[in-house]
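Peer 1: Whatever this is, show me its structure:
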Amino acid sequence: MTLNIIDRHKLILKKLNADGFVNVTDLSDDFKVSLVTIRKDLKLLEEKKLLFRSHGKAIPVNPYITENPVKIKEKINASEKNRIAKAAVKTLVPHDSIIIASGTSVIEFARRIKPLEGLTVLTASLNIALILSKIKEVDVMQLGGMVRPSSASVIGPIGEKMLTEFTFTKLFLGVDGIDLDYGLTTTNLMEASLNKEMIKSSQKIIVLADSSKFNKKGFGRICELSEVDQIITDSGIDKKTKQRLLELGVELTIV
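Peer 2: Sure, this is the predicted structure:
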């Protein structure tokens, strides 16, 4: 029996809520209707602001991110960032030489770092440099460059050149968006460029991102997910995203 439009819309929204996204081809096969019909269904639902269409699929919200100042971002999903930071600290070992990028998740991580023998930290974040400078057992290097006021961090070619002079055991990276097909992104193109150089200089790439960052895109692309070694996130991550990350060989830590 062919479903009517109301029933199709109900099932589309139910599947979207359960899986985090719906695929046009899969819906066409499931409902035994044409691709054109499904695209019309999704367009109608988008007009009602019940989903957002994107490249042959639909997701619950607009994936494109606008930039917010760090003081505002710190208040968003604060408890999740707290748990992520605690898990990230457990990855540190004596004599680690690490990069901490910029963003509120990695700032929370820096706040939880305790004295550790031989720990060296290079950071793009002015706030993180100030936080860690109070721990005498930690050697802190501030990356040079042009200050980006919205994130209180540095960007630009000076910092990129500085990174070529060092090798680090780990990079702790905060991002604005994680898209399973497009990869890691940030809202600032110059920050994305700096993050690429951080990746080149590091042996292990660890992304700290709460679950709201998945299925989102920022303006600047950092890298593909295949370049990421580990993602630390919270339990809000949906099952399909979790499965896809594991298939890509990403170590997933859920807190």
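Peer 1: switch to C-alpha atoms for all contacts and neighbour counts from now on
Peer 2: Noted.
Peer 1: mind listing the helices for the stretch 51-200 of the chain?
Peer 2: 70-73, 78-89, 104-111, 126-132, 157-163, 189-200 (DSSP state H, counting those that start in this stretch).
Peer 1: Most tightly packed of those?
Peer 2: Counting by mean count of other C-alpha atoms under 10 Å, helix 104-111 has the highest mean neighbour count of those, with a mean of 23.
Peer 1: relative orientation of that helix and helix 78-89 in degrees?
Peer 2: Put simply, helix 104-111 runs at 60 degrees to helix 78-89, going by axes from the mean of the first three to the mean of the last three C-alpha atoms, to 10 degrees.
Peer 1: who are the neighbours of helix 104-111, in terms of helices and strands?
Peer 2: For helix 104-111, the packing partners by 3 or more C-alpha pairs under 8 Å, 6 or more residues apart in numbering; DSSP states H and E come out as helix 78-89, helix 126-132, strand 168-174.
Peer 1: Show me what it is in contact with.
Peer 2: Helix 104-111 is contacted from outside by 70, 73-74, 81-82, 84-86, 88-89, 100, 127-128, 131-132, 172-174, 208-209, using C-alpha atoms under 8 Å, 6 or more residues apart in numbering.
Peer 1: Let's see this one next, to set against the first:
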Amino acid sequence: MLDLLATTGRLGVTETAERLGVSEATVRRDFAELARRQLVTRQHGGVVAASIAYELPYRYRSSQGDESLARIGAKVAELVRPGQVVGLNGGTTTTAVARALTAREELLAAPGLSIVTNALNIAAEAVLRQHVRCVSLGGVARPESFETTGPIAMQALEQLWLDTAVVGVTGLTVREGATCDLEDEAALIRGMIARAGEVVVVTTAAKLGTRGFASICGAAQITHLVTTRPEGEGAAAAEKQLQAMTAVGVQVHIV
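Peer 2: Okay, here's the model as predicted:
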């Protein structure tokens, strides 16, 4: 049940009974036991993960069910190998990546998977998975984003090594590289990149060719770019950015 809950966030009595092949009475008893252990919160007709019983910021709620983010997450999960240590900053795209990582059974087999993050919502969901070691960096939290930054987070990060840093961005161009809107957030992400063997930037095509305020890293530092197919008015400009990324050695994955 916890495995299902970590993937879906919510479970109903009837659907859980059908998926697990048990009676609804059994499901209700198990829901009650999970609630007693404070692993879930009871709601009418089912339960939600204790980690999401609070009200998520609007940007997370509005992105739930976004198929493009789910595709990005699934592709990143293919790039990660069992036993690796994966760092993730906060954001809707990296949240989708975290859910895909913790839902992929191959990654949860021994020796398991380690997730290092400054996003409280990612940590709260990942900790429900039995074979995921979850490290929350701590620091000063922003209520609008559930992300932590500052000296405490930086000091914790300096004690760790990452195999892969998965980075969500505000903007991405070949000239300016990966960017975001806040300098303290950019500083923490730069720290993740410095401690990582590979850098995977995740973003939708809408952010290609745009620039945020604070610099994260140059384009040449990016190992993989996982993005959606450019469409609409800005498609031509986004395609040029993808071609330029490939030219500087970035492995581009369009989902």
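Peer 1: about what we covered before: possible to save the helices and strands packed on helix 104-111 of structure 1 as JSON lines with distance to residue 243 of structure 1?
Peer 2: Formatted as JSON lines, those follow (distance: least, C-alpha to C-alpha, whole Å):
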{"stretch": "helix 78-89", "distance to residue 243 of structure 1": "20"}
{"stretch": "helix 126-132", "distance to residue 243 of structure 1": "33"}
{"stretch": "strand 168-174", "distance to residue 243 of structure 1": "21"}
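Peer 1: what do we get in structure 2 for residue 206 of structure 1?
Peer 2: In structure 2, the residue matched to residue 206 of structure 1 (TM-score structural alignment) is residue 200.
Peer 1: What lines up with residue 129 of structure 2 in structure 1?
Peer 2: Aligned partner of residue 129 of structure 2 by TM-score structural alignment: residue 135.
Peer 1: scratch that, residue 25 of structure 2 is what I was asking about
Peer 2: Aligned partner of residue 25 of structure 2 by TM-score structural alignment: none.
Peer 1: before we move on, the earlier item: now tabulate the helices of the stretch 51-200 of structure 1 in a markdown table and tack on distance to residue 37 of structure 1.
Peer 2: Listed next are those as a markdown table, based on distance: least, C-alpha to C-alpha, whole Å:
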| stretch | distance to residue 37 of structure 1 |
| --- | --- |
| helix 70-73 | 39 |
| helix 78-89 | 39 |
| helix 104-111 | 42 |
| helix 126-132 | 51 |
| helix 157-163 | 49 |
| helix 189-200 | 38 |
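Peer 1: got the contact list for the counterpart of residue 101 of structure 1 in structure 2?
Peer 2: Aligned by TM-score structural alignment, residue 101 of structure 1 pairs with residue 89 of structure 2. Applying C-alpha under 8 Å, 6+ apart to residue 89 of structure 2 gives the contacts 117-119, 147, 166-168, 189.
Peer 1: Please list which of those residues are preserved in structure 1.
Peer 2: Retained in structure 1 by both residues aligned by TM-score structural alignment, their matches' C-alpha atoms under 8 Å are the following of the contacts of residue 89 of structure 2: 117-119, 166-168, 189.
Peer 1: Going by distance to residue 32 of structure 2, which of those wins?
Peer 2: residue 119 (28.7 Å; C-alpha to C-alpha).
Peer 1: ok, the closest one touching residue 148?
Peer 2: Yes: judged on C-alpha atoms under 8 Å, residue 119 of structure 2 makes contact with residue 148 at a distance of 6.4 Å.
Peer 1: what separates residue 119 of structure 1 from residue 99 of structure 1, distance-wise?
Peer 2: 11 Å (C-alpha to C-alpha, to the nearest Å).
Peer 1: should've said residue 237 of structure 1
Peer 2: Distance of residue 237 of structure 1 to residue 99 of structure 1, computed by C-alpha to C-alpha: 26 Å.
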